[in-house]
Structures are given as structure tokens and as C-alpha cells.
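> Quick one, what's the 3D model for this:
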Amino acid sequence: MDLKVMCSIVRLVVRVRLLPTPEQAAALEATLHAANRAANLVAALAFRHRCFRNFDLRKHSYDRIKAEFVLAAQAAQHVIKKVCDAYRTLHANLAAGNLGEPGSARRIKVESKPISFRPLAAQPYDDRCLSWQHQARTVSIWTTAGRLKGVAFTGSAEHLALLAACRRGESDLVCRDGMWFLHACVEVADAPTARPDGFLGIDLGIANIATTSTGIRHSGKHLNAVRHRNRELRRRLQAKRTKSARRLLKRRRRKEARFAANVNHRIAKQIVTEAERTGRGIALEDLQGIRERVRLRKPQRVTLHSWSFHQLGSFIGYKAVRAGVAVIHVDPAYTSQQCSHCGHVDKNNRTSQETFVCTSCDFAEHADVNAARNIASRGAAGWAVSHAA
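Reported below is the predicted structural model:
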């Protein structure tokens, strides 16, 4: 099999947990509070002066936040950069229409006030503020109370090995539910991308989270049942409005997201492993903007908006790059109505959620498998066009 060598880098985020003493934890908490108060001041100055470029914003804020919040020079620079990055993201969302149309109430509300940061929002660190001692499993980190040395950290063996060998750039200090983490960026050289011998089409859905063109269906029944149960539990707890109910809601928050992410990781790994084993590429649907395009009845909207297809697609994407498997995105239009046998397109071909029967050639197949085969065909055609010699 021919190999096409690509000199690109995969950027991943490795999370390790810090194990600070109570005194160290208090210093870290005070540092985040100070940094985010400073970030709120910088955000207000940027909004007032309509100045959102890093270098220009320093002139308005650098000396002031250093003096008022007792920040080191590098920490102050990172606060300003964090504010600029936040405004850049906001402006990108406004330009893309993600925060409503011009003149809408939601957009006016966002545009009428400066960005604000939570007291314990993440704070970036670079190598001048943070150093790693991998053998001792400790870090030395700057705080407003001085440099903390010997702060222990732990993580999975795979993540610790990646961290020691491939760490590059900044790390973010994060406090979540009373636990402390460092999110570090690592750069891993990707595997040479093999020239695909055909494509494995992936149809993403709700009843079946993912269906492959080889007929393997990853059912979403259990995931949807868990989401429905959690939704009903949240509704009942929110209706109680008691302290114990609020405590339980706080303990359970993000639990469903972690469960869904774990399901998506397992499905993505199985799909990439199958493609790697058979020497094929992976063809995915380009579902960008589907929530804005699709019109559903109110009871169905919750299911669509809790559907984490983007996360599954991103998991498949980065796992495929690390494995050297080609990935291509195709137009999903009419893949559920087109016959994978003769190519006939008719909405009457789809007789039910599961059943596909072609009105032209009488070809019958599971509807999701048929759609996945159409996606595989489009992937092969798209690859041939984009990689023509």
C-alpha cells in the first residue's frame, strides 16, 4: 500500500490532576480570583476603548492591573491575552450568527456589555510561570503568594508519558468542583496517511449513534434512555427548590456529559480501528449548521440539541489522524433517500425510520446502512477528485 507522508502535527490536550496541600490550594484559589478580577477590569477597558488587539490593549491596562492586583509581569500579560482571545471568540460567533441575527434581543444583550469572567475561570501559564519535574511528579507554579514548589500531580500512565515527551506551549490552571487540574498542550507527530483502499461510510443519527457502511450499528438506545432519565431527575429536583435538591443537582452536573463523551470515545475507537484494519478511509457527513436547518416539533428539539454528533466526529477525526487513516467530509443531502444500489432518489424510498425500500429497483436495506453506503460512495468520489494526480 502506498503511503503519503505528511509532515503535520496533532495537537492534543493532556489533563493531569494537582494534589495540593490546603495551604497550596488556598494560594492557587487566591491567584485565580486575582487574575479573573484583573481580567474583568481589562475586559471593561477593552469594551470602553473598543480596543481588542493584544499589543494595543497593554497600553490601557498593563501597568494598572500589575499595581492593583499584585500580578507578576508574565501573569499580567497572560490576563490581557486571555481577554483578547475571549473577544476574538465572541466576535467570531457574532460574525457567524451564532448569537442571533443583528437587532435580535439576544445579540443586543451580548453586544451591550463587556465580557465577564468567573472568579475561578481558568488561567494560562507558560514556562516562565510553571515548570514540571516529571521524575518527582511535581510542578513549581507562580501564585500571588509567591512561587509554590513541590505541588504533586498525577494522571494516567499514557498521559504522563505524553506530557514528559511532547509538551509544548501553555498550560491552563483549572479548578472544578474543588479539584485542581492542569490542562497541558502536547504536540504529537501524526502517522503517515495511507492511501485508502475504499472508504468506510459513517451515518450519524439519534436512534443509532453511528452506522457503518459494513452494517455495524452503534445503538443510541441506552444513551438516550440515560439522557431522558437525567432530564426527568433534573426537572423534579429543580421543582423542589430545596437546599438538598440543589446540592444533588450540583453533584450530578456534567455527569451526563462525561457519560456521553465516554460512549463517543468508545465508538470512535471502534470505527477507526475497523478502518485501519481494512486499509480504508473514513467518510463522514458534514453536519455543520444542522440545528439551524432542521425544523422539528417541540418534543423532538431536546433530543436533537443534546445529540453530540460534533463531538463524535471530532473524536473520529483526531483518532484517525493519529492512526494514519484518511478522513473526508461529504455533503449529506439526500443520503437517506437515495438508493445505494441504483442511485434513485425519492422520499418515498424511506418507508420508516429503519426501513429503506427503493421504489425503482425494489432494493431493501436498513435505512441507516443504506445511507452509510451512500456516504462511502461520496467519500470515494470526493477523494478521487481532491487527490487526482
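
> drop to CA atoms for contacts and neighbour counts, all remaining ones
OK.

> Do a quick rundown of the helices in the chain.
Counting by DSSP state H, residue ranges of the helices within the chain are 22-49, 54-69, 73-96, 105-111, 157-166, 221-240, 243-252, 255-278, 290-293, 298-305, 309-323, 367-386.

> Run through the residues that contact the residue most central in space within the chain.
When the chain is reduced to its mean C-alpha position, the closest residue under CA atoms, centre = their mean turns out to be Gln311, at 5.8 Å. If you count contacts by CA atoms under 8 Å, 6 or more residues apart in numbering, Gln311 has them with Ala261, Asn264.

> Please report the distance of it from Gly382.
Between Gln311 and Gly382 the computed distance is 23 Å (CA to CA, to the nearest Å).

> ok, the residue nearest to Phe69 when sequence neighbours are not counted - contacts?
When the adjacent residues along the chain are set aside, Phe69 lies closest to Ala34, with 6.0 Å between them (CA to CA, 6 or more residues apart in numbering). Residues near Ala34 by CA under 8 Å, 6+ apart: Phe69, Leu71, Thr144.

> How many residues are close by the residue nearest to the second one when sequence neighbours are not counted?
When the adjacent residues along the chain are set aside, Leu71 lies closest to Thr144, with 6.6 Å between them (CA to CA, 6+ apart). Per other CA atoms under 10 Å, the neighbour tally for Thr144 reads 20.

> for Ser112, same thing?
Other residues near Ser112 number 9, with proximity taken as other CA under 10 Å.

> and what of Val357?
Burial of Val357 is recorded as 20 neighbouring residues (other CA under 10 Å).

> next one: Gly289
By other CA under 10 Å, 9 other residues sit near Gly289.

> do you know how far it is from Arg137?
Gly289 is 44 Å from Arg137, by CA to CA.

> cool, Pro102 as well?
With the distance defined as CA to CA, Pro102 ends up 51 Å from Arg137.

> ok, these two, which is more surrounded?
Taking Pro102 and Arg137 together and counting by other CA under 10 Å, Arg137 has the greater number of neighbours (15 against 12).

> Confirm for me that that one is in contact with Thr154.
Yes. Counting by CA atoms under 8 Å, a contact exists between Arg137 and Thr154, whose distance comes to 7.0 Å.

> ok, Asn36 touching Pro124?
No. Here Asn36 lies out of contact with Pro124, judged by CA under 8 Å, at a distance of 11.3 Å.

> And the two? Which one has more around it.
Comparing Asn36 with Pro124 by neighbour count (other CA under 10 Å), the higher total belongs to Asn36, at 23 against 19.

> so what's that one up against?
With the criterion set at CA under 8 Å, 6+ apart, Asn36 makes contact with Val79, Phe117, Arg118, Pro119, Leu120, Ala121.

> structure for this one too, so we can compare:
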Amino acid sequence: MKLVVQVKLLPTPVQAAALAMTLRACNAAAEYTSRVAYERNVKSRNELQKLCYREIKERFGLSAQPAVRVVKKVVDAYTALHSGIRAGTLGGERSRRRVKAESKPIAFRASAAQPFDDRCLSWRHDASTVSIWTVAGRLKDIRFAGSADQLATLRAHRRGESDLLFRDGMWFLIATCEVPEPEVFEPTDWIGVDRGIVNLATTSDVDNFQGRRLRRHRRWHARKRAELQAKQTKSANRLLKKRARKEARHATCVNHRIANDIVAVAQRTGRGIALEELRGIRDRVRLHRHQRATQSSWPFHQLERHIAYKARRVGVPVLLVDARYTSQTCPRCKHTARSNRPTRDTFSCRRCGLAGPADVVAAVNIRDRARRAWALVNVPVSMAA
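Sure thing, here's the model as predicted:
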């Protein structure tokens, strides 16, 4: 499986200036190449390289291999755009987003990430330094730092290109790693995981990852966001983007911690992880107006992705089950009714009297559905016939 490892570069002021000049030159070349590709409707990498290669080298001061990487970056950007259009992510044929995307060349910011292959960038793991090509010449002994786990993964499994990135005044290298996947083990049972807003994740083991502190954090961000939006100045817009990135990083960190805990328990106990299939839930569920922003702004799908890839790394099976009525169905007598859930937090079966926290009941139902689905998948062929 492919993973990305991000390390922080610690350049000197002279090295940082050379890296900044390199990013500006590469992205200026990408802007030129993008205009050529758009105006001539060129989609082939080889054809675009024939049109732009010499001009990129002479006009922007790039050497051979960085010029090739610039052409590939532009071709990949147009490939991603056309794939998104075909998939409908930009709306219908006359939608504003699609018309805007198709009406002009793809633009590249001056500080946009630039890929480098092993001819342009080399790693010295023992010394924790990299050597990288720049428009000012080859820079050697640029120090880098990262967590021990990520550095070990980088040393053992790095494959392919590494992207140079400048973000929030800091320099990073993002490297692609090809990590071997262990064989998925046969689970002895399942851990049901119910995702929510008040409780971000609740397991059938009654482990509860509450979001009260997170809700206070997000409300504080919402107030600050409203104050900045009211100013309607360029500096306020810059601060809004910076604050949005900060809030997104916080949400990602919280999801990483939750996923780590759930996968660790599953691996230790030899169980699989069962999650609700939430795809399309916004179309199925009608919410009150005050609930829409809360549900839409938390990255539930990101938590699912984190759990899935962390489980794959250690061989833990993950199963998605039907999410309908998990919090309204009694796990003991199977009676299903909206009245079984008198409040958001509580469950009380109107038939058999079973009562408890609604999120725990939902997690138990998810676990039970995973048990039935796994038994059906693994039934012998002769018995199924």
C-alpha cells in the first residue's frame, strides 16, 4: 500500500532563498506549459514536452530533469481535472464550477509543490540531510526532521518522487512510500463503531470518544470566522484561509488519535472493525437547519479512511454494514421503531424494555450486522448451493 511521509526541512537562510527561487521558477514554467496545453488542446505528455521542453529550459533556467517534472505536473493536473469532470464532481455541463474550470488554463501558485525524482533529490538518512537541485545550483546538507516512526518508514520503504512544499512559512518534503501489506487475519469477532457528532466514535466495547472539547473548539473558530468575514478585507481573507487550515489540521489530528486507539484494540484482541456505510447519508437524512453545518463540517469520511488504512497496515479486517435504523433497533428482540429512541442520548425498547446509551446500542447493532455478513460471506459453497 502507498503511504506519504512528511518531513520538515530546516534550511539555512541562504538555502531557503534558493529553494524559494526554485519553486517560483518551476511554477512559472508550469504556468507557461499549462497555457500551451490549454490553447493547443494537448493531452499527451510526449507531445507537450516536444512543444515546451526547450522553452522551459532557456526561459526559466531549469535543467533537463526538472523541466521534465514540470511537464508531467501539468499533464497530471489536466488529467485530474478531466477525471473530475467525467465523474461529475464539478457539477453538470452548465454548472458554474465546471464552466469556470473549463474556460481557462489551470493556474499554479508561485509556492505550489514541485515534484523531484531521485536524479534531482537524494536522501542521507544517517545524517538526516538531503541534497536537492535548485536554480542556484545543487544544495547539499539540508537538514530534515520528523517523527521516529515516519523516518523509519521513509528509510525502509521510500519509492518514487518527493514533493517540495512551502506552507505557512515552513519547508516540507512529502515522500511516497510503498509499504507491504500483511495478510488479513480471520477475526474471532467484531468491534462495532458508531460515528456521531456529540460522541465522535462509540464502540461496542463501550469505549466512548467524546467530542465536547472539540465542539467548544469549533464554536470558538466559528465566532472568529464570523468576525473576519464581517471585515471583508484582503488581510481578513488571508487569516480566514489560515484559520481554516488550522481547524482542518486539528480535526485530522483528532481522527488520527481515535483511529489509532480503535485499530490497536482490534489488533490486540484479534477482532475486525465494523463501520456504518455512510455514503449518501446527506441525501437520506433530513436535518434541522441548525444541524446542517455541524454535520457537514466534521470529516466523518476522513475518520473512516484513517481506520481503514491503519487497519490494512496491521492486517485487521474492516467491514462496512448497512447504517439504517442502527440506533432504533433493539439488539435483543430486534424491534425497530423511532419511539425506541426517546432522546438523542438514550435508547429504550418499547417491546422488551432494554435500555441504555443510544450510541452504544447502535455500535452493538453494527457489530451484530458484521457478524451476520461475515458468516454469510464465509459460508461453504456446497451449503450455499
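
> returning to what we had before: restricted to strands, list the contacts of Asn36 of the first structure.
Cross-referencing the contacts of Asn36 of the first structure against strands under DSSP state E gives no overlap.

> Let's see the PyMOL selection covering just the buried ones among those residues.
Taking 16 or more other CA atoms under 10 Å as the burial criterion, the selection of buried members of the contacts of Asn36 of the first structure in PyMOL is written as:
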select buried, resi 79+117+119+120+121
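
> what's the burial count for Ala259 of the second structure?
Neighbouring residues of Ala259 of the second structure were enumerated by other CA under 10 Å; the total is 21.

> And it, what's its match in the first structure?
Ala259 of the second structure maps onto Ala268 in the first structure, with residues paired by TM-score structural alignment.

> That match contacts Phe315, correct?
Yes. Under the criterion of CA under 8 Å, Ala268 of the first structure lies in contact with Phe315, with a separation of 6.0 Å.

> if you skip the residues just before and after it, what's nearest to Lys2 of the second structure?
Among residues not flanking Lys2 of the second structure along the chain, Glu178 sits closest, at 4.7 Å (CA to CA, 6+ apart).

> same check, this time on Ser336 of the first structure
Spatial nearest neighbour of Ser336 of the first structure, excluding adjacent residues (CA to CA, 6+ apart): Ala371 at 4.9 Å.

> counterpart of that neighbour in the second structure?
The pairwise alignment with the second structure assigns Ala371 of the first structure to Ala362, based on TM-score structural alignment.

> what does Cys129 of the first structure give?
For Cys129 of the first structure, the aligned residue in the second structure is Cys120 (criterion: TM-score structural alignment).

> and what of His183 of the first structure?
Structural alignment (TM-score structural alignment) places His183 of the first structure against Ile174 in the second structure.

> mind listing what its match touches?
Val4, Val5, Gln6, Val7, Ser162, Asp163, Leu164, Leu165.

> these two touch, right, the match of Cys129 of the first structure and Gln65?
Yes. Counting by CA under 8 Å, a contact exists between Cys120 of the second structure and Gln65, whose distance comes to 7.2 Å.

> Please say which of the two ends up with more neighbours.
In this comparison of Cys120 of the second structure against Gln65, neighbours counted by other CA under 10 Å, the higher total goes to Cys120 at 19 against 15.

> How many neighbouring residues does the closest residue to the more buried one other than its chain neighbours have?
With sequence-adjacent residues excluded and distances taken as CA to CA, 6+ apart, Cys120 of the second structure is closest to Trp133, at 5.2 Å. The local packing of Trp133 of the second structure (other CA under 10 Å) involves 21 other residues.

> One more: Cys166 of the first structure?
As a burial measure, the neighbour count of Cys166 of the first structure was computed by other CA under 10 Å and equals 15.

> Repeat that for Arg40 of the second structure.
Taking other CA under 10 Å as the criterion, the count of residues near Arg40 of the second structure is 10.

> residue in the first structure matching it?
Using TM-score structural alignment, the equivalent of Arg40 of the second structure in the first structure is His49.

> who touches its match in this structure?
For His49 of the first structure, no contacting residues are found, by CA under 8 Å, 6+ apart.

> And Arg371 of the second structure, what's its match in the first structure?
Alignment note (TM-score structural alignment): Arg371 of the second structure maps to Ala380 of the first structure.

> before we move on, the earlier item: for the contacts of Ala34 of the first structure, which one is nearest Ala165 of the first structure?
Ranking the contacts of Ala34 of the first structure by separation from Ala165 of the first structure, with CA to CA as the measure, puts Thr144 on top at 29.7 Å.

> Which residues are in contact with the alignment partner in the first structure of Ala101 of the second structure?
With TM-score structural alignment defining the correspondence, Ala101 of the second structure maps onto Val110 in the first structure. Contact analysis of Val110 of the first structure by CA under 8 Å, 6+ apart lists Leu99.

> if I look at Val110 of the first structure, how far off is Leu130 of the first structure?
The gap separating Val110 of the first structure from Leu130 of the first structure is 34 Å, by CA to CA.

> Repeat that for Leu237 of the first structure.
42 Å.

> cool, and Cys339 of the first structure?
Separation of Cys339 of the first structure from Leu130 of the first structure (CA to CA): 58 Å.

> what's the answer for His49 of the first structure, then?
In this structure, His49 of the first structure lies at 32 Å from Leu130 of the first structure, with CA to CA as the measure.

> Kindly report the same for Pro299 of the first structure.
As for Pro299 of the first structure, its distance to Leu130 of the first structure is 49 Å (criterion: CA to CA).

> Looking at the two, which one has more neighbours?
Residue environment comparison for Pro299 of the first structure versus Leu130 gives the larger neighbour count to Leu130, 18 against 8, counting by other CA under 10 Å.

> which one in the first structure is aligned with Ile191 of the second structure?
In the first structure, Ile191 of the second structure lines up with Leu200, judged by TM-score structural alignment.
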